[in-house]
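> I'll drop the sequence and a predicted model, then ask my questions.
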Amino acid sequence: MIRFENLSVTYAGARAPTLRDVTAEVDEGELCLVVGPTGSGKSTLLGAACARVPHFSGGTLAGRVVVAGRDTRDHLPRDLADVVGVVGQDPLAGFVTDSVEEELAFGMEQLGVAPALMRKRVEEVLDLLGLAALRGRPLADLSGGEQQRVAIGAVLTAQPRVLVLDEPTSALDPAAAEDVLAALARLVHDLGVTVLVAEHRLERVVQFADTVIALDDAGHATAGPPAQVLATSAVAPPVVELGRLAGWDPLPLSVRDARRVAGPLRERLTTAEQIAVPERAPVGPAVHPQPALTARRLDVRHGDVHAVRAVDLTLRAGEVVALMGRNGSGKSSLLWAVQGQGPRSGGTVQLADGADPAGMRAAVARRHVALVPQTPADLLYLPTVDEECSAGDEQAGVPPGTTRGLLDLLAPGTGVDHHPRDLSEGQRLALALAVQLAADPPVLLLDEPTRGLDYTAKAGLAELLARLRSRGRTVLLASHDVEFVARCAGRVVLLADGDVVADADAATVLRDSATFAPQVAKILRPLPLLTVADVRRALEPVGTGGAS
């Protein structure tokens, strides 16, 4: 169905090709997962599969891409519209109507689908993706995760033979992500739809994949069965990392398969000396007793929607706190209200010095409470990465090169002469984060900070947060990324419909949750371990030789 033949793509002004001699084939009715580090060319490969590369993106394409028998060199994206549906990284940028139901119908209108059939397909997709309650809502009022589901639904109503999806679950909570992936699996298995998907959160999707295309930093590709490719891939989900550590062969790709072979490992861990006290790594000194920020009876309303309901929240210096909950639970609204630039319907926020950030000018407030939003491009306005970094240094009053150094830690190799809009989603997020961190604010608020980041970049971000914590800085991050939260957060605040339903240490909240438990916790339950790093440390006293 999709065939890449010696595909190379070089963009204008680039020193080297983004993709080099990629050869791979995706059969009809297969789900193919594209993996690789941030900036390795995943979005370019997906763009080539729908003819957006090079017809829209520019650059030079060598080799061939054939989709459903059509050579993309001779067919524009519109010529593939009847067979290929595309969902990009930024769903809001792709919307063309105002409401959920209108957006679901728009693509079918362009294809001339009969009204009665349009209505039937809309109802089916509303049920398939759990969107029925949102059908009349304005798109601009939806949460990022809800927008993501609508974008996927708008493509599904046209019933394409090929689906191309770039980070389809990046803004979804774990339960919503499972629903979307299960829906995609049904399309693959029951209807023979071919799915090409790029995703950084491999733990969510790898068990659904029939084949994997792994890209490296140089743009070379390795294609084959998931277990075979991921055994040596630079990026791999926790279940595979645990399998590598334990010496399992073949490598399991799902929690269910891993639990079947985890008995001996669980027995070894039960005797390990450190099993009772798993550390969150890396860690800083003890949390300082004084509050860095205190919110009392915080209330936020958006029209008829009561997004945050009388929330009390205390953040202490040297603390990393994760804000979790399903899509639409009020996480982003709470972050903006705390930062001071978002609306409040009631309540107060007080910093360590007694000031309320809502009373400060934006330029002053960011030195006290900085926020990186879900759409990092909102913070970027200059024509090159280098200029953004220089401006970040100047606005923060720090030595030249500070912002660039932070960017290199989060997304190594990001081109200084690139326009921010030409970066991958992960690189844009890393740049916005570096700009905000340059001011070294006492309190940092992050909204989905790992969206678009690969495992290496997440490790860099976790290391950075650990350093901030060790210097007494406070971090509040809203995230659906349970693996990242398990790695770096010491405390979790769980929201549901604007209310705080849990506020406790991360191990307690995550380990006991059917929805938010990380893969290692599910595999090794009831042991109190959350990450592969926890397992490695627990095994150290008794050796790390291959468990089986």
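Perfect, I can see it now.
> rest of the way, CA atoms for contacts and neighbours
Fine.
> quick one: contacts for the residue nearest to the spatial centre of the chain?
Nearest to the mean C-alpha position of the chain, counting by CA atoms, centre = their mean, stands residue 451 at 2.9 Å. Residues near residue 451 by CA atoms under 8 Å, 6 or more residues apart in numbering: 170-171, 425-426, 429.
> Helices - which of those residues land there?
Using DSSP state H, the members of the contacts of residue 451 that fall within helices are 425-426, 429.
> before we go on, here's another structure to hold up against the first:
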Amino acid sequence: MEILKAQQLSFRYPEEDRDTLHELSFVIEEGEFVVLCGPSGSGKTTLLRHLKRELTPVGSSSGTLTYKGQPLSGLPAAVAAGEIGMVFQNPDAQIVMDTVWHELAFSMENLGLPPAVMRTRLAEICGLFGLEPLLYRPVHELSGGQKQLMNLASVLLLQPKVLLLDEPTSQLDPVAAREFIMALQRLNEEMAVTVIISEHRLEEVLPLADRVLMLEDGKLLADAAPRLFARQTGSGALTSAGRYLPAASRLYLSLAPEADSVAPENIPLTVREGRRWLHALMAGTDAAAGAELVNNLNSPAAETLLTCREVTFRYEKEGREVLRKLSLTLKQGEFLAVMGGNGAGKSTLLHVMNGLMKPQRGRIELAKGKTTGLLAQNPLLYFSYDTVAEELQHMGSYAGLTPEAAASEIEALLAVFQLREVLQSHPHDLSGGQQQQTALAMMLLMKPDILLLDEPTKGLDPAAKDRLAALLQQLRGQGISILIVTHDVEFAAKHASRCALLFDGGITAEGTPAEFFSSNYFYTTAVNRIVRDWLPQALTIEDVIRTWPASAYRC
């Protein structure tokens, strides 16, 4: 049964010279699990905001949107608010109350539900998501994963028929992200809730999907089942979509000699399916088990630029120690990725290293004459002006660059981050990925010796991640040191020179990516999970292709 339908839907923001959405037509059936993907700025968030009537952006539009056959714009307010729910990319953007209990009750109170109904629903949902121990906690004490589960629960308390999600796992660690996706699967399968989720990290969600909708430049580029979507990618019909496939599919298509002749049902989507395919592929073949990979190591003689010596930090005098006797070094030209669960203290570590917060014990040592630059997790903190152009120009001036030098630097950054088309846009009107790129470009104009980046790949599509990685490697070549805090395991595995795990206030493990990830269970790449029986240190598809036995290239 049809639940949502778009016919020739187009939308353009004020003063823009092109459509953000252009003549979109699609039908979503009740109970479907639909994945929405595409590059940053392709229109995914704008489309989701159109489907949630209360969040429809200001601009000119044409075409129609219907919900159960009725125009979406004509639905009664209670139906539109209650039956179509949305979870935002940034957990804090959706929170309005001070405690978990008050936040969960807020939406039900707005719809005037009787207290007895509210208590029953609260008991049911809190039991489903394990939120009962958190009910009376202040929301600011919750981790990112806990906030996102709370946001999902608050939407579900209204018992929606359609659930819209805008990159809900972008700020979650791998374990929390998996738990969140499993909760969505249960809602879809057991309660027939229609799920439409926008994601760049498709490793977990694509195998659950009934259909994939891919947007590019505001146009609907693909509308297909996941395996057919993968087949179209492998055959060259959707070459730009390759980076969005799960690792199992990309590995299969990389090793398949003639992807266009592959039956869609044979393309693996999950780690389990990928391992089964490899077992069959490797039957009777000598594997390159234990092959050593060359790691991108820094010279032991490189100068140490930043050192943490037994740093201990707590926010309140009697509060818990967020960092406890933590020691860490960063050498010149190094690319260090720090990982850990939500609430482990990773962002706190960056603020302490940047000098914004002072540790109670221990010390931070910065090499003489060196400077640090911090990109915080929320890019909106960096915006003060009405356009992207003004933000960049004022930052160039603040950095002491001459107008000519600033113009040259800005032009180069616009090319790297592909921001030229949004120069006259308000920063708050950009997609999450474009906001992240704008804030990073502003910070790079300061030319710090040490870059401290908090979730720099959050909201970025695969192509934008590749451009960011190329820029960071270029900066490393100039002697700049980089420390990123990230949940993006694939990005860290592919580009970092060293990885570290923050747990219980300290660094509990560190090493090269091959050493660090190959011994982990959750904190590792999907490729490593698939091939570790044959290539224990292979983390990426490039690693597999480089070290795989030639005799195995048959499908």
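Nice, thanks for sending it over. As the structure is a computational prediction, the values presented were derived from the model and not from experiment.
> Most neighbours among the ones in helices among the contacts of residue 451 of structure 1, which one?
Counting neighbours by other CA atoms under 10 Å, residue 429 comes out on top of those with 30 neighbours.
> Quick one: map that one onto structure 2.
Matched to structure 2 by TM-score structural alignment, residue 429 of structure 1 sits across from residue 436.
> how close does its match sit to residue 40 of structure 2?
10 Å (CA to CA, to the nearest Å).
> any common contacting residues for the two?
Counting by CA under 8 Å, 6+ apart, the shared contacts of residue 436 of structure 2 and residue 40 are 459-460.
> Please enumerate the helices of the stretch 51-200 of structure 1.
Ranges of helices in the stretch 51-200 of structure 1, per DSSP state H, counting those that start in this stretch, are 52-55, 91-94, 100-111, 115-128, 144-156, 174-191.
> Would you mind putting these into JSON lines with mean neighbour count and distance to residue 400 of structure 1 alongside?
Output for those, formatted as JSON lines (neighbours: other CA atoms under 10 Å; distance: least, CA to CA, whole Å):
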{"stretch": "helix 52-55", "mean neighbour count": "20", "distance to residue 400 of structure 1": "36"}
{"stretch": "helix 91-94", "mean neighbour count": "14", "distance to residue 400 of structure 1": "34"}
{"stretch": "helix 100-111", "mean neighbour count": "20", "distance to residue 400 of structure 1": "46"}
{"stretch": "helix 115-128", "mean neighbour count": "16", "distance to residue 400 of structure 1": "51"}
{"stretch": "helix 144-156", "mean neighbour count": "25", "distance to residue 400 of structure 1": "35"}
{"stretch": "helix 174-191", "mean neighbour count": "17", "distance to residue 400 of structure 1": "40"}
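> Could you dump these into a markdown table with distance to residue 374 of structure 1 added?
Below are those laid out as a markdown table (distance: least, CA to CA, whole Å):
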| stretch | distance to residue 374 of structure 1 |
| --- | --- |
| helix 52-55 | 25 |
| helix 91-94 | 12 |
| helix 100-111 | 20 |
| helix 115-128 | 25 |
| helix 144-156 | 8 |
| helix 174-191 | 17 |
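> hang on, isn't residue 302 of structure 2 packed against residue 332?
Yes. Using CA atoms under 8 Å, residue 302 of structure 2 is in contact with residue 332, at 5.8 Å.
> Tell me which of the two has more neighbours.
When neighbours are counted by other CA under 10 Å, residue 302 of structure 2 and residue 332 differ, and residue 332 comes out ahead with 22 against 13.
> Can you tell me the residue that sits opposite that one in structure 1?
So, by TM-score structural alignment, residue 332 of structure 2 is matched to residue 317.
> Pull the contacting residues for its match.
287-292, 442, 469, 472-474.
> Only the buried members of the residues you listed: can you turn that into a ChimeraX selection?
Filtering the contacts of residue 317 of structure 1 down to the buried ones (16 or more other CA atoms under 10 Å) takes a single ChimeraX command:
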select :287,291,292,442,469,472,473,474
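> Next, check the contacts of residue 317 of structure 1 against the helices and list the overlap.
Checking those against DSSP H, those in helices are residue 469.
> May I see the contacts of residue 317 of structure 1 organised as TSV, with distance to residue 496 of structure 1 added?
Listed next are the contacts of residue 317 of structure 1 as TSV, based on distance: CA to CA, whole Å:
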residue	distance to residue 496 of structure 1
287	27
288	28
289	28
290	28
291	24
292	25
442	28
469	27
472	29
473	27
474	23
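> for the ones in helices among the contacts of residue 451 of structure 1, which one is nearest residue 438 of structure 1?
Of all these, residue 429 has the smallest distance to residue 438 of structure 1: 14.3 Å, by CA to CA.
> Kindly provide the distance from the closest one to residue 148 of structure 1.
Here residue 429 of structure 1 is placed at a distance of 18 Å from residue 148 of structure 1 (CA to CA).
> Would you map the strands across the stretch 401-548 of structure 1?
443-447, 474-478, 491-496, 499-505 (DSSP state E, counting those that start in this stretch).
> Residue 163 of structure 2 and residue 85 of structure 2, how far apart?
For residue 163 of structure 2, the distance to residue 85 of structure 2 (CA to CA) stands at 5 Å.
> What does residue 305 of structure 2 correspond to in structure 1?
For residue 305 of structure 2, the aligned residue in structure 1 is residue 292 (criterion: TM-score structural alignment).
> shouldn't residue 485 of structure 2 be in contact with residue 341?
No. Judged on CA under 8 Å, residue 485 of structure 2 makes no contact with residue 341 at a distance of 10.8 Å.
> Between those two, which has more neighbouring residues?
residue 485 (25 against 21).
> Spell out which residues sit in contact with that one, please.
Under the criterion of CA under 8 Å, 6+ apart, the neighbours of residue 485 of structure 2 are 337-339, 346-347, 453-456.
> Can you tell me which of the residues you listed end up in helices?
Judged by DSSP H, the contacts of residue 485 of structure 2 include 346-347 as members of helices.
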